[in-house]
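Colleague: Structural data only, the sequence is not supplied:
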C-alpha cells in the first residue's frame, strides 16, 4: 500500500466559515501509446487555461475560491510550466489547484520530482527504492500535481503517482504496464487546521488480500484524531472515469462513512469530492463509453441535505448509502460550491450545509457563462 506522508502547508483559511471548491468538469481526448496522451495538446491547454484565467480574474465570488480540481490526465506535460506560471503569478494566496497530468515515463517523473525536490524529498526516497530494485525507468506514470499557493504567496508543488491502473493502463508486457505510485500526501494546513488529501481515480477503490488504500486512509486519519483531535477534512478524487456510478464506488463510500464495525472519528466529517471528466471525453484504444461526467460531493448522513432533482444536479443518498450526495450532470461544466462545516459545530438548527454557488457552461465566445437557475423537476 502507498505510504501516507504528513506535510505541513501554510494556508490561512477563514476560521468558522465554509470553504469553496470549483470542479472543472472538462473533456479529455486521449490516445494510447505507452500511457495516455492528449490528441490535441493546444486545444486541451486552451480549455484548461480558460478556467485558470477565470479564477485569476475572480469575477463574482470566485475571489473566495480555495480548491480547484481538474480531471485525471488532462494537462499536456508540455504546458506544465505555463500552468505553474499562471498559478504563481495570477492566483490569490490560500488556493490549492489539483490537476492530472499526461502520462510520462518513470525516468521523466523522477526528473520532475528532482526539480521540485524541496517539497517531494520523502517521495523521491520511495521512488528510488523501486528504481534500485529493477528495470522500471521506461514504465508509464499516471500522475497529478497538487499546487499549494500559501498565505505568503509561496508556491509549493507536490507530485503523486497513481497506485492502481484501470484495464486500459495494464499490459501483458510489463514495460508498458503502469507504474504503481508509492505515496499519498496528507496536507495539513496551518494556521487554520484543515487537513486534506488528493488521490487519483481507482486509488479510491484499490485493495489487495491484506489491506486497501481507503482503509489505510481511515486508519491514518483516526490516529491523527486520537493524537490531535483533528481528522481528515477533505478527500479529493481526480478522475477520468466512465463508470462513476459503479457499485464498487458505492460500496467503498458506504464503508468509509458507515462506521458499521467501529467508530471512525478521523473521517466522520470528511467531505469527499469526485471530480470527473465530462461526457465529451474520448479515450482512443479503449471501448467507447458514454458514462463520463457526474462529478459529485459526498458528506456524512448526519448532515441535513434535502433530496431533490434538478436539470443540473441531484441530491440523493447514492442508492441507500449512509451519506448525503450532491451529483452533477455529465456535460462540460464548471461546478462551484461550498464545502460544509463540521456537522457538530454548525450552530444552526435548520440548515442546508452544501450549496451550489454557480454552474457555468461554455459560451459562444469560448469563454464561460452561468447556466440559468436550474429548474427543480421534483423531489426524491
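Modeller: Noted; the coordinates are in hand. Bear in mind the structure is a predicted one, so any value in this text is a computation, not a measurement.

Colleague: Only C-alpha atoms from now on, for both contacts and neighbour counts.
Modeller: Fine.

Colleague: The helix or strand residue 7 falls within: what's the following helix or strand?
Modeller: Using DSSP states H and E, the element containing residue 7 is strand 3-11. Of the helices and strands lying after strand 3-11 in sequence (DSSP H and E), the nearest is strand 19-25.

Colleague: Identify all contacting residues around that next one.
Modeller: By CA atoms under 8 Å, 6 or more residues apart in numbering, the surrounding residues in contact with strand 19-25 are 13, 51, 64-71, 275-278, 293, 295, 331-340.

Colleague: Out of the residues you listed, list just those in helices.
Modeller: Among these, DSSP state H puts residue 51 in helices.

Colleague: Quick check: which element contains residue 351?
Modeller: Going by DSSP H and E, residue 351 is not part of any helix or strand.

Colleague: Which helix or strand contains the nearest residue to it once chain neighbours are set aside?
Modeller: Leaving aside its chain neighbours, residue 351 sits nearest to residue 304 (6.9 Å; criterion: CA to CA, 6 or more residues apart in numbering). Using DSSP H and E, residue 304 is not contained in any helix or strand.

Colleague: What of the one 10 residues further on?
Modeller: Secondary-structure assignment from DSSP H and E places residue 314 in strand 313-316.

Colleague: put this beside the first:
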C-alpha cells in the first residue's frame, strides 16, 4: 500500500486565478523486452516529445500560461531522461510542472536515479534499499514516472515514483521479470501559493488489498491536511497507457472519491482529477485487441455544473450518473490545452463555465503541431444556450 510523503516546492502559481494544463494524448508503441516492456520506436517517440517542448517553449496558443504538462505512462525512452531535463531547463517557464512516464527500466537503474536525485527522493531511496536486503532484485523491471518541478528561481526539482500495481502484461511467474512494486508517493506542496498535487500511474488509482486502498489512503491524508491547515488536495494526475480507460473499476473509484456517501471528505471535495492516456494509435505487444486507448479526461465535482456537450473532439457528461462533471476527450493523438477550475465557492454562478478549452493541437506529417480551428470544438455560445431553453 502506498506511503504518502509531503514535499515542499517553491512553485508560485498565481493566487486566486485558475491554472492551465496541457494534456498530451500521444501514441505509445510498446514491445516486450528482457526488462519488461520498451518503446518500439524510441527515436520517433523522442522526436514527438521534443516537438511538444518546442511548441511550449514558443508560447504558441497562449501556452506561456502553462502550469502542468502531462504525458502518458511509459512514453519516455529511458536513455532520454537527461535530454528531457535539458529541455525542461531551457524550454519551460518557471513555475511549471511536468509529469511523464518512463519505459520499463531495471531496478538497478531506478536505484541509480534515486541516488542521483537523492535530495528529493530520500524516502523512496530508503524503501528500495530495504527491499534490496530481502534478495537479489536488481534486474526486475520498474515502471516509473518523473515529476519535474521548475521552481520560481528556475531550479529543477526531480521526484521519482514507481508504479505499485501491475497490469497483466507486467506480471510474470518468473520473479526476475515481475514488476517491482513502488511504495512511496510524493504529495507536492507548492509555496507560497498553497497548491497541493499528486501523481499516480494508471492502476495505482484503483489498487486495493484486503485492508486498504490507495485512494482511501489519499482521501484520509487529504482530510488530515484540511483539518490541520485548511488546505486540500487540489490536483490528482493519473497518467495511463490503458486500453480500458473507462473500465467499471475506474468508474467505481471515481464514484467513491467524489460521492461523500459515508462521510464528508473536505480534503478531496474540490480535487481536480486528470486522466492522461495514450492515444488510440497506441500498440502494446500482446494487447492488440484488448480495447481502445485514448479518451483522456478531466473530472471535477458535480457542484461545478459543467454544461453537457457532444462535439467531435470532446464531450462532457457525468460518466453514467456519477456525482461529477467529466470532460471526455476522443481517441485521436492530440494536445489539449485547458484551464483548471478554481473552488466552486469563489464563483458560484450557475452560468459560468468552470473548464475552458483554449486550444487543441494535432501533429502534421513534418512533426510540427498545429492548432485546430476553434470552430471545430467551440462550446455553444451563451446566446444559443439561452435560445434553446
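Modeller: Happy to help now that I have it. All values reported here derive from a predicted model rather than from experimental measurement.

Colleague: so what's residue 127 of structure 1 up against?
Modeller: Counting by CA under 8 Å, 6+ apart, residue 127 of structure 1 touches 110, 181, 182.

Colleague: For those, which ones persist in structure 2?
Modeller: Counting by both residues aligned by TM-score structural alignment, their matches' CA atoms under 8 Å, structure 2 reproduces these contacts from the contacts of residue 127 of structure 1: residue 110.

Colleague: Identify, from the contacts of residue 127 of structure 1, the entry nearest to residue 194 of structure 1.
Modeller: Checking the contacts of residue 127 of structure 1 against residue 194 of structure 1 with CA to CA, the nearest one is residue 182 at 23.8 Å.

Colleague: so the closest one makes contact with residue 124?
Modeller: No: if you go by CA atoms under 8 Å, residue 182 of structure 1 and residue 124 don't touch, sitting 9.8 Å apart.

Colleague: how about JSON lines for the contacts of residue 127 of structure 1, with neighbour count added?
Modeller: As requested, the contacts of residue 127 of structure 1 are exported to JSON lines (neighbours: other CA atoms under 10 Å):
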{"residue": "110", "neighbour count": "19"}
{"residue": "181", "neighbour count": "22"}
{"residue": "182", "neighbour count": "20"}
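
Colleague: could the contacts of residue 127 of structure 1 go into a markdown table alongside distance to residue 284 of structure 1?
Modeller: A markdown table is the format used below for the contacts of residue 127 of structure 1 (distance: CA to CA, whole Å):
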| residue | distance to residue 284 of structure 1 |
| --- | --- |
| 110 | 27 |
| 181 | 24 |
| 182 | 28 |
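
Colleague: Can you list which of the contacts of residue 127 of structure 1 are found in strands?
Modeller: Counting by DSSP state E, those place none of their members in strands.

Colleague: all helices for the stretch 251-380 of structure 1, in order.
Modeller: Remark: no helices are assigned in the stretch 251-380 of structure 1 by DSSP state H, counting those that start in this stretch.

Colleague: scratch that, the stretch 101-250 of structure 2 is what I was asking about
Modeller: Counting by DSSP H, counting those that start in this stretch, the stretch 101-250 of structure 2 has helices at residues 107-116, 122-132, 214-229, 248-259.

Colleague: Just send these back as JSON lines, with distance to residue 357 of structure 2 too.
Modeller: Below are the helices of the stretch 101-250 of structure 2 laid out as JSON lines (distance: least, CA to CA, whole Å):
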{"stretch": "helix 107-116", "distance to residue 357 of structure 2": "36"}
{"stretch": "helix 122-132", "distance to residue 357 of structure 2": "36"}
{"stretch": "helix 214-229", "distance to residue 357 of structure 2": "28"}
{"stretch": "helix 248-259", "distance to residue 357 of structure 2": "22"}
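
Colleague: To residue 140 of structure 2, which of those helices lies closest?
Modeller: Residue 140 of structure 2 lies closest to helix 107-116 among these, at 5.7 Å (CA to CA).
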